[in-house]
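*Asks:* below: sequence and its predicted model.
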Amino acid sequence: MNCYRHIFSLSRIGSRSNHNATFLRRFHNGGFRKLQLINEVRRLYNSNDMWRDRGILPEEIDAMVSHIQEGYSSFHPKLVYKTYKYGRGGMTLQEHFSLERQDELGYCCARRPLINAGDWPCMAAPSLPIDVLLLKALANILMQEFIWRRNNLPSRLFYYNEMLDYHQRFWDGQSGVEKIVCVDLSHSIRYVSTPRLWNTLKCLHNLGVISHILKEFLSLPIYNADTNLQIHHYNCIPLIGELSDVLLHIFFQHQFDREVLGRYEGVLYTRWDTNVLLASTRYDPYHLDRPQILDILRHVNLCGSISVIERGGGGMVVKPEKSQIFLSVDGDVSIPQLSEGETDYESE
């Protein structure tokens, strides 16, 4: 499945229609993408007063629009990093939940540790609020282009985290299930280097100014907010929030999802972020178990922890702070919700 949709058909070389198609193709890759990004930046800014509350003035939006029209060659925001710890003198559990949701307000909040950067959780963000707005606009465009449409999700979804609800709803109420295999791909992130992600996602190469900004984003340095020293994140793309999450999700679509769905046609399968669930029923012609998934992981050069639950075997985590999945003795799947107060982060 080609990641980039070719909208314009080719005509005879030298014909007027061929020149028109060439012009339209260049416009689509150049002018159209600039207009798409400009429109999303303006839409975000006008849809919520929080951007003005952070000090972004209309003149800054106009200046950004001019930069985008010129190709945005000066995209070099400095990223900052802050560590939060639990316990005495640190953050409370409720503060942690508030921090996790900051990316839904347009911040870049890391739910994962930066490699060699300290304790989880942390927050990293561009130095200027206007750059946060730009990265949010980029994340929205990539979600619409390569996640919502490819997974038949409703276009009204606006935040990456909203996919979790659809992941859970897919499983809640499934019947006739014999076995569920859960794969946690979070440890694979350390193998997703910038060159590997960029080489895998050819679909990101034909997006004009968006491609240029994404390449700049992937190579940005990260600095500790307290010491102003650079934080090295070797062998991993910068994990600074929603845009990173979206890029990783698209990467896993091309690497892991495609391989699983190619081997097990019609399998019950969903993935939210790095949490994978797939199941077999009594009618499936294939055998689904840990060795088969390990073989897939080796084939795509990724790693993950694998858990298997048989009928009537109990619960399994879908996402630690959100829910668990249960398979009854009758083969029925349910996902009871956990309240925030029931989560014990100290035990992780």
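*Replies:* Alright, I've got the coordinates. Numbering: from 1, shown residues only.
*Asks:* make it CA atoms for all contacts and neighbour counts henceforth
*Replies:* Will do.
*Asks:* what comes up buried for stretch 231-249?
*Replies:* Using 16 or more other Cα atoms under 10 Å as the test for burial, stretch 231-249 gives 231, 233, 236-249.
*Asks:* structure B:
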Amino acid sequence: MGRNQPTYQEEEMMTTFCIISKVFIGSRSNHNVTFRRRFHGSFWKLQLINEVRRLYNSNDMWRERGVLPEEIDTMVSHIHEGYSSFHPKLVYKTYKYGRGGMTLQEHFTLERQDELGYCCARRPLINAGDWPCMAAPSLPIDVLLFKALANILMREFLVIRNNLPSRLFYYNEMLDYHQRFWDGQSGVEKIVCVDLSHSIRYVSTERLWNTLKCLHNLGVISHILKEFLSLPIYNAATNLQIPHSNCIPLIGELSDVLLHLFFQHQFDREVLSRYEGVLYTRWDTNVLLASTRYDSYHLDRPQILDILRHVNLSGFISVIERGGGGMHVNPEKSQIFLSADGDVSIPQLSEGETDYDSE
């Protein structure tokens, strides 16, 4: 019985083996550098191909959306070639409440569509109109590609480097660990809450890319990410391009992961360098940090404002102090409570109790 042609994965494995052999056998250092670069590029190609195939084979929803096996094979070929023809079109739709519009429950359903692989905007696009909204590539196959990229970035830069559980597959799942960190903390004197959502308008494509140097050497993944950051967005109703002030496309999980990495390099790093050992977590744009009775530093609004100015960001700051009956409701449908004894708790709110900026 004759052997079939080698698969793309087998070709990559053979190429990788040859490259590794030449790296160790080669005598000249410049040759070794060349081979290592080739090996690194092949590694990220294989990572992306495997993640695309894993997602496609793990859930029938991609076939239900019309993604055919032939399209997966074509995408794999494009990845091998460096994905030079990358031209997806992002389409934007708005939804309104009230008569003829969506109910609050429908809103919460829409808000979670990115967990199913869609690209859902939980924030307003700059100059784009009403919120909530949905933005997605015009082709379902590109939604699959962006989901695969988000998973790889989460695995490489969030899960591994922050010691998060390896089973974490969706960005929204990180909220649970953010809340669990605070629930049960004791001896807290003051909690400072910072909402960084207004900073997004200052995160231009150029600034994000220049900040995240870790994304520059990922081969074909770097190429696709750079193209993604500058994708034009069109209104689904008028087919006209929407200006978004050079802000990165805010269209769901891939955008969320990129923004999280940006804030990690900018805001998180600055806070942790100034306040060693501080109680601190951030989920998305929601920051919580606290001082205890044992801390030597002074933690208050002016100090956080100074950090925001230093990293050229903006944020809404609120302070909860022990003994003041402090409670703060954050944008993620939960609340943080500081008792008179310095104990922190996060009672969960049911869906619909948090009012969004709807009119």
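*Replies:* Arrived safely, thanks for sending. Just so you know, these numbers come straight off a predicted model, no measurement behind them.
*Asks:* got a TM-score for the pair?
*Replies:* The TM-score (sequence alignment, normalised by the length of structure 1) is 0.93; 341 aligned residues with a Cα RMSD of 2.4 Å.
*Asks:* in helices only, show me the buried residues of stretch 231-249 of structure 1.
*Replies:* 242-249 (DSSP state H).
*Asks:* what's stretch 79-99 of structure 1 aligned against in structure 2?
*Replies:* Matched against structure 2 by sequence alignment, stretch 79-99 of structure 1 falls on residues 90-110.
*Asks:* equivalent analysis for stretch 311-328 of structure 1, please.
*Replies:* Aligning stretch 311-328 of structure 1 against structure 2 (sequence alignment) gives residues 322-339.
*Asks:* contacting residues around the matching stretch?
*Replies:* 188-191, 193, 286, 320-321, 340-342, 344-351, 353-354 (Cα atoms under 8 Å, 6 or more residues apart in numbering).
*Asks:* one more time with 7 Å, if that's ok
*Replies:* With contact meaning Cα atoms under 7 Å, 6 or more residues apart in numbering, stretch 322-339 of structure 2 is reached by 189-190, 320, 340, 342, 344-349, 354.
*Asks:* what's the closest of the buried residues of stretch 231-249 of structure 1 to residue 159 of structure 1?
*Replies:* residue 242 (8.3 Å; Cα to Cα).
*Asks:* and that closest one? What does it align with in structure 2?
*Replies:* That one, residue 242 of structure 1, aligns with residue 253 by sequence alignment.
*Asks:* what about its match, distance to residue 50 of structure 2?
*Replies:* Separation of residue 253 of structure 2 from residue 50 of structure 2 (Cα to Cα, to the nearest Å): 19 Å.
*Asks:* in structure 1, which residues correspond to stretch 287-294 of structure 2?
*Replies:* Using sequence alignment, stretch 287-294 of structure 2 lines up with residues 276-283 of structure 1.
*Asks:* how about that stretch: buried residues?
*Replies:* Within stretch 276-283 of structure 1, the residues that count as buried by 16+ other Cα under 10 Å are 276-281.
*Asks:* and for stretch 174-183 of structure 2?
*Replies:* 174, 178-179, 182-183.
*Asks:* so it corresponds to what in structure 1?
*Replies:* Under sequence alignment, the match for stretch 174-183 of structure 2 is residues 163-172.
*Asks:* any idea which residue is closest to the centre of structure 2?
*Replies:* Centre of structure 2 computed as the mean C-alpha position; nearest residue by Cα atoms, centre = their mean is residue 257, 1.2 Å away.
*Asks:* switch the contacts of stretch 322-339 of structure 2 over to TSV; also include neighbour count and distance to residue 83 of structure 2.
*Replies:* What follows is the contacts of stretch 322-339 of structure 2, written out as TSV (neighbours: other Cα atoms under 10 Å; distance: Cα to Cα, whole Å):
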residue	neighbour count	distance to residue 83 of structure 2
189	22	53
190	23	50
320	20	50
340	15	58
342	20	54
344	22	49
345	20	48
346	19	45
347	12	47
348	11	44
349	13	44
354	15	43
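*Asks:* and the gap between the aligned residue in structure 2 for residue 52 of structure 1 and residue 341 of structure 2?
*Replies:* With sequence alignment as the criterion, residue 52 of structure 1 lines up with residue 63 in structure 2. Separation of residue 63 of structure 2 from residue 341 of structure 2 (Cα to Cα) stands at 55 Å.
*Asks:* secondary structure element holding residue 38 of structure 1?
*Replies:* Per DSSP states H and E, residue 38 of structure 1 falls inside helix 33-47.
*Asks:* what's the first helix or strand after that helix?
*Replies:* Heading C-terminal from helix 33-47 of structure 1 (DSSP H and E), you reach helix 50-53.
*Asks:* how much does that following helix stray from structure 2?
*Replies:* Its matched residues in structure 2 lie on average 0.4 Å from helix 50-53 of structure 1 after superposition (mean Cα distance after the TM-score superposition for structure 1).
*Asks:* list the residues that contact the closest residue to residue 327 of structure 1 other than its chain neighbours.
*Replies:* Of all residues not flanking residue 327 of structure 1 in the chain, residue 333 sits nearest, at 4.7 Å (Cα to Cα, 6 or more residues apart in numbering). Residue 333 of structure 1 sits next to 171-175, 326-327 when contact means Cα under 7 Å, 6+ apart.
*Asks:* and the gap between residue 333 of structure 1 and residue 323 of structure 1?
*Replies:* From residue 333 of structure 1 to residue 323 of structure 1 the distance is 13 Å (Cα to Cα).
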